[in-house]
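Peer 1: okay, here's the prediction I keep looking at, along with the sequence it came from:
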Amino acid sequence: MRDLQEIVSQPGLPIPISQASNLTLPVGDSGPRLYGWLTECHGFWYNATLIVASLLFVLYLGLQARQSLPKLSHGRSYIMIAYYACLWVVSLLNLGWCLFQAWECTPGKEMVWNFLSLFTTSGMLFLEVSLLAFLFQGNSVNGLDALTRTFGISGLVVGLDVVLKAIYLFGFGIPLFIDSNDQTHKMKWGLWVVHKLVLTAIYGSILFMYNSKWRERLPARPAFYKYTAIMFSVNALSLFACGLTGNGAGFGFWLYGATVVCYHAFYLPLIYVTFLADFFLEENLNLENSYYSEMKDAGFFDADWE
C-alpha cells in the first residue's frame, strides 16, 4: 500500500486507466450522437423546423413529379423547364444544408460546412435573382432568348457574389456561415448588411413600380406582387437584425436566426407557389380549352342549338 501511495504522489507520472473502464464508453453512444445532432449550435426547434420543412417540400416535389414533368414537356417553355430543374437541385442542396447543421459546431468540419453553405445560399440566390430578372423584363419574357438573358444576368450577379464571399471566407478567414453570439465580427455583419440592403432596395423598387405609372411594365399577376411584398418584408427584417447584431445586440442575433429559418424553410415553397404552380394549373386549363375547341369544331355541340 505504501508503494502505491508513493507512485500516485509522484508528479508527472501518468495514471493508468483500466481496460474495463473504457468498455463503458460506447454504451449508449448512438443516443448522445443523435441528441447532439439535433440540439447542437442553435437548439432542437431551430434544427427540427429546418429539417421537417425542407424534407416535406422535397417529398412534395417528388409526389408531383409524375404530373409536372409531362406538363413541362407539353408546354415547351424553356424558362419553366430550366427553373423547375434548378428548383430541384437547390431543394436537395438546401435539404442537405438543413440535415448537417451540426457541422457548424463540429471541430474540423468548418471547411466542408462553408462550402456547403456557399453552394446552398448561392443556389437560392440564383433562383431569387432569376425571378427578379423575370419581373423586371415584364410581359416581354418569352422563348429561348428570354431564358438566356434571364439566366445570364442571374449567373453574372451570383458569380460576383460567390467570388466576394469566397474572398471573405478563404482570403480573410471571416466566418460568414458560422454564427456565434459570443463573437461579433464587424466585417462579417457589415457584408450581410450590404447584402440585405441591396435586396431590400430592389424589392422596394418593384413595389414602387407596382404602385406607379410603370405598373404595366410588370407581369399582371397578383402572386408576383404578394411575393415581392413578402420578400421585401423578410429582407428588411433581416437587414434590421444584421445591423443590431453588428452592434452587439443579443436580440438582433436571435432575430437574424429567425429570418434564416424562415428563408431556408419557406422560401423554396414560396417561389414554387409564385412561379411554377400557376403554370401547371394554366396548362390544365389550356388543355381543357383546346379539347373544347376541337370538339366544337367537330360539331359535338351543334345539337345544343337545335
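Peer 2: Happy to help now that I have it.
Peer 1: okay, CA-based contacts and neighbour counts for the rest of this
Peer 2: Will do.
Peer 1: quick one: neighbours of Ala53, just the number.
Peer 2: Using other Cα atoms under 10 Å, the number of residues around Ala53 comes to 18.
Peer 1: name the nearest residue to it, ignoring sequence neighbours.
Peer 2: Of all residues not flanking Ala53 in the chain, Ala265 sits nearest, at 5.3 Å (Cα to Cα, 6 or more residues apart in numbering).
Peer 1: pull out the buried positions in the host helix or strand of the one you found.
Peer 2: Using DSSP states H and E, Ala265 sits in helix 250-271. In terms of neighbour count (16 or more other Cα atoms under 10 Å), helix 250-271 has its buried residues at 252-253, 255-257, 259-261, 263-265, 267-271.
Peer 1: my read is that Phe151 contacts Glu128, right?
Peer 2: No: if you go by Cα atoms under 8 Å, Phe151 and Glu128 don't touch, sitting 11.1 Å apart.
Peer 1: Cys41 in helix, strand or coil?
Peer 2: Counting by DSSP: H, G, I helix; E, B strand; the rest coil, the backbone at Cys41 sits in coil.
Peer 1: nearest residue to it in space, please, no chain neighbours.
Peer 2: Cys105 (5.9 Å).
Peer 1: here's the one I want to compare it with:
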Amino acid sequence: MQCNPAKQSSWNMLSLFTNSGMLFLEISLVALILQGNNATGSGALTRTFVISGIIVAGDMLLKAIYVFGFGVPLFINDHGKGNRVKWGLWLVHKLLLSAVYGFILFMHHSKWRERLPARPAFYKYICAMFLLSVVSSFACVLVENGAGLSFWLFDFVAVCYHSLYLPLLYVTFLADFFQEEDMRPENVYYAEMKDAGFFDADWD
C-alpha cells in the first residue's frame, strides 16, 4: 500500500529496519551453514553474526544516506515514474544477491563441491533464493526501461519474499525434522547422507 505523504519518514524507517532484518537473516543462514562441521559452539555464531552485522550495517548506512540524505524514494513506490537512481540501486542490490547464490550453485556443480556442506535442503533453499533474486533483478531492469507491468512484477516478488520467506525456511529445513517418523536422529542423518549421494556406487 502506498504510504501517506505525511508519514513518509516513519514508513522509510520501518522499511529500512525490516529490509535490513531480512537481509541479516539471509546472510546469517548462509554463512552459518557454509561453515559446515566447523559451525559448532558460540564461536561459529559469533563469526556468523560479525560477518552478517558488518555487511548489513554497510548496506543499511548506504540506504539511509540515499533515503534521508539525497531524498531517493527507495521504499516508496511512485508508479508511473521511473527514478533511475532508485532502480539502479535496487538492481545492484539484487544482482549482488543473485551473484552470491549463483556462485554457491556453481561451486555445488563443480570440482570444488567437497568444500561445501553436504546438505541437499540447503541447495534447495539456494535455488529458490537465486530464482527470486534473478526475477527481482529482471523486474528492476523492466522498470528502468519503462516496460508495462514492471511495477506489478517487482511488487509481486517483494510480497512473495516478505510473506513466504519464513515458511520457506520451515519447509526446507524444519518440516522433515518435526515429522514423527523422522524424530530419531539416526534416521535424519541417514536420509541426509542418502540425499547427498554418500551411498551411491559411483561416489568418490
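Peer 2: Great, that's in hand. All figures in this text were calculated on a predicted structure; none of them were measured in a lab.
Peer 1: mind checking the TM-score on these two?
Peer 2: Once the chains are laid over each other, their TM-score by TM-score structural alignment, normalised by the length of the second structure reads 0.84; 187 aligned residues with a Cα RMSD of 2.2 Å.
Peer 1: other SSEs contacting the longest helix belonging to the second structure?
Peer 2: Looking across the second structure with DSSP state H, the single longest helix is helix 8-34. When contacts are defined as 3 or more Cα pairs under 8 Å, 6 or more residues apart in numbering; DSSP states H and E, helix 8-34 of the second structure packs onto helix 41-64.
Peer 1: how much space between the equivalent of Arg119 of the second structure over in the first structure and Leu135 of the first structure?
Peer 2: Counting by TM-score structural alignment, Arg119 of the second structure lines up with Arg221 in the first structure. Counting by Cα to Cα, to the nearest Å, the separation of Arg221 of the first structure from Leu135 of the first structure is 10 Å.
Peer 1: quick one, which of these two is more surrounded?
Peer 2: Leu135 (20 against 10).
Peer 1: now do the SS call for the aligned partner of Thr200 of the first structure in the second structure.
Peer 2: Superposed on the second structure with TM-score structural alignment, Thr200 of the first structure falls opposite Ser98. Recorded secondary structure, Ser98 of the second structure: helix (three-state DSSP).
Peer 1: Ser98 of the second structure contacts Ser133, doesn't it?
Peer 2: Yes: between Ser98 of the second structure and Ser133 a contact is recorded at 5.3 Å, counting by Cα under 8 Å.
Peer 1: for the second structure, which residue is closest to the average position?
Peer 2: The second structure has Glu26 as the residue nearest its centroid, 4.6 Å off, counting by Cα atoms, centre = their mean.
Peer 1: for Gly190 of the first structure, see how far away the aligned partner of that residue in the first structure is.
Peer 2: Superposed on the first structure with TM-score structural alignment, Glu26 of the second structure falls opposite Glu128. Between Glu128 of the first structure and Gly190 of the first structure the computed distance is 21 Å (Cα to Cα).
Peer 1: ok, Leu218 of the first structure next?
Peer 2: 32 Å.
Peer 1: kindly report the same for Tyr35 of the first structure.
Peer 2: For Tyr35 of the first structure, the distance to Gly190 of the first structure - Cα to Cα - is 34 Å.
Peer 1: comparing these two, which residue is more hemmed in?
Peer 2: More crowded of Tyr35 of the first structure and Gly190, by other Cα under 10 Å: Gly190, with 14 against 11.
Peer 1: that older thread, show me what the helix holding Ala265 of the first structure is packed up against.
Peer 2: Helix 250-271 of the first structure packs on helix 44-75, helix 78-99, helix 222-246, going by 3+ Cα pairs under 8 Å, 6+ apart.
Peer 1: would you reformat the ones you listed as TSV and include distance to Glu282 of the first structure?
Peer 2: Shown next, in TSV, are these (distance: least, Cα to Cα, whole Å):
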stretch	distance to Glu282 of the first structure
helix 44-75	10
helix 78-99	13
helix 222-246	14
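Peer 1: out of these, which comes closest to Ile178 of the first structure?
Peer 2: Closest to Ile178 of the first structure of these is helix 78-99 (Cα to Cα; 12.7 Å).
Peer 1: just how off-centre is the closest one within its chain?
Peer 2: With Cα atoms, centre = their mean, to the nearest Å as the basis, helix 78-99 of the first structure stands 9 Å off its chain's centre.
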